[in-house]
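Asker: Have a look; sequence and predicted model below, questions after that.
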Amino acid sequence: MKPFEPLEMGGRGWRVVVDELIVQTRVGLYEHEHEGPQPVCIDASLHYRAMPDESDAGLIDYEAWCNRVSAFLETKPHTRLLETLAVEIAALSFDEWPALDALTLTLHKPKIRPGTKRLGLELDWRRADHDAWQLRTAAGHALAR
């Protein structure tokens, strides 16, 4: 193989981009944030290498991803940290989309503080990060028994 030839069809892969998915969920440390759901804005970049095919399980369907994440966030109990919420969304994504190689999630709380448009955080995870997190979580559950 010549050095400049791509290793797979599609080069380094594909990226599904979700821009400003707004979902009502229960999150926050402060007492007033425990009163009810608040909007969380999600930007996501979902990376995969498989060549997309309508019948292929390797496809990451952005509509299905948005619906699944929205349903999860709208029905889950209160989460104190936005960081925890980001990890839960990432874990859900890796668990339900085996083709997913990596993701970047940005979670914002719009208009949460005067003088800002939105505040938030970003999580970058690869599948290896998810697998290591699963092992730590399973080990923690085993020790708790």
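Answerer: Arrived safely, thanks for sending.
Asker: okay, CA-based contacts and neighbour counts for the rest of this
Answerer: OK.
Asker: What residues of the lengthiest helix in the chain count as buried?
Answerer: If you go by DSSP state H, the chain has its longest helix at helix 127-144. Within helix 127-144, the residues that count as buried by 16 or more other CA atoms under 10 Å are 127, 130.
Asker: now swap in stretch 92-108 and tell me
Answerer: The neighbour-count check on stretch 92-108 (16+ other CA under 10 Å) flags 92-94, 97, 99-108 as buried.
Asker: related to what we said a few turns ago, now do the longest helix of the chain: distance to the chain's middle.
Answerer: In terms of CA atoms, centre = their mean, to the nearest Å, the centre of helix 127-144 is found 17 Å from the chain centre.
Asker: adding another structure so you can compare the two:
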Amino acid sequence: MDKVRIENLYVETIIGFYHWEHEEPQPLQIDLELGTDFSDAFVSDDLPDALDYATLSRRVKQYCQASRFHLLEALCGGILKLIFTEFAVQSVKLVIRKPHALRDAIPSVECFRTREQMGINWPVDKDSE
């Protein structure tokens, strides 16, 4: 399986368990490792045959900015659903860091899921029907 990595995607969002965390957006840093297949892009050299990481990054940022979760774990689940619904990837490793949450450390959550584990099928290619 081929991989696309997006590292240190910066986003500000309202997130947190405590009341004061909902007063202003907080910064998050997101790393994504996306399992996909480059075979078609090897031959065609066309963006539609590759994973458009600019579009994917933009969608993840938009989703985070519009969300209002208490837990990073819940945000992870939402991002996974978004990616598997909108992009042709087979697996996602996701790390979210919340750099201002602790004074002396940077907490993070990490998860890995496959499309099969999430139960989200990719739409059938209309040319193969």
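Answerer: The structure has been received and is ready for your questions. Worth saying up front: this structure is predicted, and the values here are computed from it rather than measured.
Asker: Superposed, what's their TM-score?
Answerer: The TM-score (TM-score structural alignment, normalised by the length of the second structure) is 0.83; 117 aligned residues with a CA RMSD of 1.6 Å.
Asker: coming back round to it: kindly reformat the buried residues of stretch 92-108 of the first structure as TSV containing distance to Asp19 of the first structure.
Answerer: Listed next are these as TSV, based on distance: CA to CA, whole Å:
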residue	distance to Asp19 of the first structure
Leu92	18
Ser93	16
Phe94	19
Trp97	19
Ala99	21
Leu100	18
Asp101	19
Ala102	17
Leu103	13
Thr104	12
Leu105	10
Thr106	10
Leu107	11
His108	12
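Asker: Ala44 of the first structure: which of those residues is nearest?
Answerer: Nearest to Ala44 of the first structure among the buried residues of stretch 92-108 of the first structure: Leu105, at 4.6 Å, using CA to CA.
Asker: Map that closest one onto the second structure.
Answerer: In the second structure, the residue paired with Leu105 of the first structure according to TM-score structural alignment is Leu94.
Asker: Quick one: list the elements packing against the longest helix of the first structure.
Answerer: Applying 3 or more CA pairs under 8 Å, 6 or more residues apart in numbering; DSSP states H and E, we find helix 127-144 of the first structure packed against helix 82-96.
Asker: Have a look at how far, on average, the next helix or strand after the helix it packs on is from the second structure.
Answerer: Sequence-wise, the next helix or strand downstream of helix 82-96 of the first structure (DSSP states H and E) is strand 102-110. Compared with the second structure after fitting, strand 102-110 of the first structure has a mean deviation of 0.4 Å; criterion: mean CA distance after the TM-score superposition for the first structure.
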